[in-house]
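J.: Build me a structure from this.
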Amino acid sequence: MCGRFTQQASWAEVVAFMQPIPLLAAEEAIEPAYNIAPSQPCWALRPGEDALEGARMRWGLLPGWAKEPRIAYSTFNARAETMAEKPAFRSAFRHRRCLVPASGYYEWKAEGKAKQPFYIHDEAAPILLFAALWEAPHPRFGELPSVSIVTREADGPVSALHHRVPLMLDPELGAQWCRGSADDAAGIAHAAPGPQLAWHPVDRRVGNVREQGPGLVKPVRSLL
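T.: Got it, this is the predicted structure:
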């Protein structure tokens, strides 16, 4: 799963990372965020007429039929294996796919009574590109569009931290994810190679959603 992530890159850095895919940055600057949690706003990239476009969204998908806004606390992740069938996600999967540019994300590993957070990032690039689904603002509860990050089974060494990871794409596959058919997207979700990930233990303060700042991503001595 992905329950916390960071967005530290500027629009200029995101645009450069996305090359050769055209990207129209939002007018509002990206303010570095080191502890984005479900229900909080974040930045996403969605298809526009001629380019992907930066858009501010709230994390936790809120379908138009939702009767309570709290459903968003259970829809911040969509499983790649079931997103095409689940009522909360299937319409967005067919028609509204997008990307979330992240600098990294957090995962917790427990051993006995100790629970250590780790910060996970791309070993060779400044940005991870999460596949995502989005919905228009809810007619009753939403001022912003809402977004869900797609996850899949983890493989390789990172599976020792958690059995699921975000579905992470390179820019060209990301553009195909956004603009291709639902069948194209399903194929990408099934077979896309992941980036080379690195991780390190970080301060347990990250477990508090009110905590912010670059100190949250700095390495610390592990409790495990």
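J.: For the rest of this, base every contact and every neighbour count on C-alpha atoms.
T.: Fine.
J.: Next, the buried residues of the helix or strand hosting A198.
T.: For A198, the host element (DSSP states H and E) is strand 197-201. Buried residues in strand 197-201, counted by 16 or more other Cα atoms under 10 Å: L197, W199, H200, P201.
J.: ditto for stretch 174-194
T.: So stretch 174-194, judged by 16+ other Cα under 10 Å, has buried residues G174, A175, W177, C178, R179, G180, A182, A185, A186, I188, A189, G194.
J.: Show me the contact partners of that stretch.
T.: 21, 46-47, 52, 80, 93-99, 129, 131, 152, 167-169, 173 (Cα atoms under 8 Å, 6 or more residues apart in numbering).
J.: I have a second one here; can you model it like the first so I can compare?
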Amino acid sequence: RRRRCLVPASGYYEWQVTAHGKQPWYIHPVGGGCLAFAGLWEHWEGDGTVIESCTILTCAANASLAAVHDRMPVILAHADFARWLAPETAGPPPRDLLRAAPEATLALRAVSKRVNSPRHEGPECIRAVGDGTD
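T.: As a prediction, the model looks like this:
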């Protein structure tokens, strides 16, 4: 509640259950650019260990993403950054910001199942594949 943050990302993955198994989709801003997910962070100390963690808040998916997954990250518009981060709002987060991104702001494409393995990195992980069955 008190420790709000922005988590920058160029996009994110969701997996859709299909007749061919789980198909990964890459979801990104239309026209490129960066997303800012609404997040919360915490600093934990115990047993001499320091752990810093964060979480990304989610909401119900908008109509264009609902076929892939029923949830999506809360994506904040640039105009809302200061309000989200404002220290004077130490209570519950501004609920009106915890909503799905507008329909026309995100694009999605089926990508290779290579993304399922942590051994694979690089641009091939976000390259579009055929009809979503690759």
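J.: In helices only, show me the contacts of stretch 174-194 of the first structure.
T.: F93, R94, H95, L173 (DSSP state H).
J.: List only buried entries from these.
T.: The buried subset of these - by 16+ other Cα under 10 Å - is F93, R94, H95, L173.
J.: ok so, going back, in PyMOL, select just the buried ones from the contacts of stretch 174-194 of the first structure.
T.: Only the buried entries of the contacts of stretch 174-194 of the first structure go into this PyMOL selection, using 16+ other Cα under 10 Å:
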select buried, resi 46+47+52+80+93+94+95+96+97+98+99+129+131+152+167+168+169+173
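J.: Just the ones of the contacts of stretch 174-194 of the first structure in strands?
T.: Of these, the ones assigned to strands by DSSP state E are R46, P47, L52, R97, C98, L99, L129, A131, R152.
J.: In contact with the fourth one: list those residues for me.
T.: This means R97 of the first structure. Residues in contact with R97 of the first structure (Cα under 8 Å, 6+ apart) are R46, A131, A132, L133, W134, W177, C178, R179.
J.: counterpart of it in the second structure?
T.: Counting by TM-score structural alignment, R97 of the first structure corresponds to R4 in the second structure.
J.: List the residues that contact the nearest residue to P24 of the second structure once chain neighbours are set aside.
T.: Nearest non-adjacent residue to P24 of the second structure, counting by Cα to Cα, 6 or more residues apart in numbering: W15, 4.4 Å away. By Cα under 8 Å, 6+ apart, the contact set of W15 of the second structure is K22, Q23, P24, W25, V68, H69.
J.: Tell me which of the contacts of R97 of the first structure you also see in the second structure.
T.: By both residues aligned by TM-score structural alignment, their matches' Cα atoms under 8 Å, those still in contact after alignment to the second structure are A131, A132, L133, W134, W177, C178.
J.: So the fourth one sits against R96, correct?
T.: I take that to be W134 of the first structure. Yes. Checked against Cα atoms under 8 Å, the pair W134 of the first structure and R96 is within contact range at 5.6 Å.
J.: out of the ones in strands among the contacts of stretch 174-194 of the first structure, which one sits closest to V220 of the first structure?
T.: Closest to V220 of the first structure out of these is L129 (25.7 Å), distances taken as Cα to Cα.
J.: ok, and the closest non-adjacent residue to the aligned partner of that closest one in the second structure?
T.: Per TM-score structural alignment, the equivalent position to L129 of the first structure in the second structure is A36. Nearest-residue entry for A36 of the second structure: P8, 4.6 Å, with adjacent residues in sequence omitted and distances by Cα to Cα, 6+ apart.
J.: ok, that neighbour - how many residues close by?
T.: Here the number of neighbours of P8 of the second structure (other Cα atoms under 10 Å) works out to 13.
J.: Assign it to helix, strand or coil.
T.: strand (DSSP: H, G, I helix; E, B strand; the rest coil).
J.: Does it touch A38 like I think?
T.: No. With contact defined as Cα under 8 Å, P8 of the second structure does not reach A38; the gap is 9.2 Å.
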